[in-house]
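K.L.:
the following block contains a protein sequence and its predicted model.
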Amino acid sequence: MEIYHLTHAADWDEAQVVDSYEVSTRGATVHQMGFIHCSTAAQLPVVARNVYGSDPAPLVVLVMDDETIRAAGTEVRYEEGGDAGFDELYPHVYGPIDPAWVTGVRPAALDDSGALHW
């Protein structure tokens, strides 16, 4: 199943240099959180509004397949988001993301109404 991770474009650029992506969510690493927050396509707009709504930095969406991640030996669990507006099961990747797992990188932006375009 395809899963998605919304992030700052600069964080993704850095990951390609060091060959490992370790940002869990805005302002926190996988080492601090224990996993990397991901979403389904339907969940991505809620994440964008709640996590990146006030952030002017350029964003990208990383596209991955959860089976590819599991096949590489990294656990993917679908768990409750925990925060207001996150009452569904969200994919969590339990370790750094290997850039080779990323099958697509799409520019993303929030418009003035808070709608995500990617």
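P.N.:
Sure thing, it's come through.

K.L.:
going by C-alpha atoms from here, please, whenever you check contacts or count neighbours.
P.N.:
OK.

K.L.:
so residue 105 sits against residue 64, correct?
P.N.:
No - assessed by Cα atoms under 8 Å, residue 105 is found out of contact with residue 64, at 9.3 Å.

K.L.:
give me the more crowded residue out of the two.
P.N.:
residue 64 (22 against 17; other Cα atoms under 10 Å).

K.L.:
now do the buried residues in the helix or strand where residue 62 lies.
P.N.:
Secondary structure assigned from DSSP states H and E places residue 62 in strand 59-65. Buried residues in strand 59-65, counted by 16 or more other Cα atoms under 10 Å: 59, 60, 61, 62, 63, 64.

K.L.:
and here's the other structure:
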Amino acid sequence: MLLHVIPFGAWAEWSAHPGLPYAPPSLAAEGFVHCSPDERAALEIADARYRDVPGPLLVLVVDETLLSGEVRWEGSEDRLFPHVYGPVERSAVTAVLEVLRDADGRARELAPWT
């Protein structure tokens, strides 16, 4: 499973178009969708890149076997991240989690989103 951090606003926009796959700006700009390999990495990304984003932060749980795009593990020798070279089909999203943050906005844990 792959994890992708997404601000609630982006989730709401995507949810408003049920026929479309998820294609964040990074897909057009960089050619891939950034993902994390595990909960620890997703929390680190949420904390480093989205700490000041107001509102809920969500995490898409993606089954990479259900993606039509290629998944490449890229990064440095000591740390690899999965990159999806194509949009994320809705059928590949198996769950949505919420990033729980402390009073200072730091990402602490993932929980089922309701």
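P.N.:
Received the coordinates, thanks. None of these values were measured; they are calculated from a predicted model.

K.L.:
report the TM-score for the pair.
P.N.:
TM-score for the superposed chains, counting by TM-score structural alignment, normalised by the length of the second structure: 0.80, backed by 105 aligned residues with a Cα RMSD of 1.8 Å.

K.L.:
ok, back up a step: dump the buried residues of strand 59-65 of the first structure into TSV; add distance to residue 15 of the first structure as well.
P.N.:
TSV is the format used below for the buried residues of strand 59-65 of the first structure (distance: Cα to Cα, whole Å):
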residue	distance to residue 15 of the first structure
59	14
60	13
61	14
62	12
63	15
64	15
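
K.L.:
quick one on the thing from earlier: what residues in the second structure pair up with the strand holding residue 62 of the first structure?
P.N.:
When the second structure is aligned by TM-score structural alignment, the counterpart of strand 59-65 of the first structure is residues 57-63.

K.L.:
can you list contacts of the matching stretch?
P.N.:
If you take Cα atoms under 8 Å, 6 or more residues apart in numbering as the criterion, stretch 57-63 of the second structure is touched by 1-8, 11, 42, 46, 50, 88, 92-99, 113.

K.L.:
try stretch 5-15 of the first structure
P.N.:
Against stretch 5-15 of the first structure from outside (Cα under 8 Å, 6+ apart): 21-23, 25-26, 37-39, 44, 48, 57-63, 99.

K.L.:
mean deviation, it versus the second structure?
P.N.:
Compared with the second structure after fitting, stretch 5-15 of the first structure deviates on average by 1.4 Å (mean Cα distance after the TM-score superposition for the first structure).

K.L.:
longest strand anywhere in the second structure?
P.N.:
The longest strand of the second structure (DSSP state E) is strand 93-101.

K.L.:
next, the buried residues of that strand.
P.N.:
In strand 93-101 of the second structure, residues buried by neighbour count (16+ other Cα under 10 Å) are 93, 96, 97, 98, 99, 100, 101.

K.L.:
just the strands in the first structure please.
P.N.:
2-8, 23-25, 28-29, 36-37, 59-65, 76-80, 89-93, 102-110, 116-117.

K.L.:
ok, now how distant is the most centrally placed residue in the second structure from residue 92 of the second structure?
P.N.:
When Cα atoms, centre = their mean is applied to the second structure, the residue found nearest the centroid is residue 4 (1.3 Å). As for residue 4 of the second structure, its distance to residue 92 of the second structure is 12 Å (criterion: Cα to Cα, to the nearest Å).
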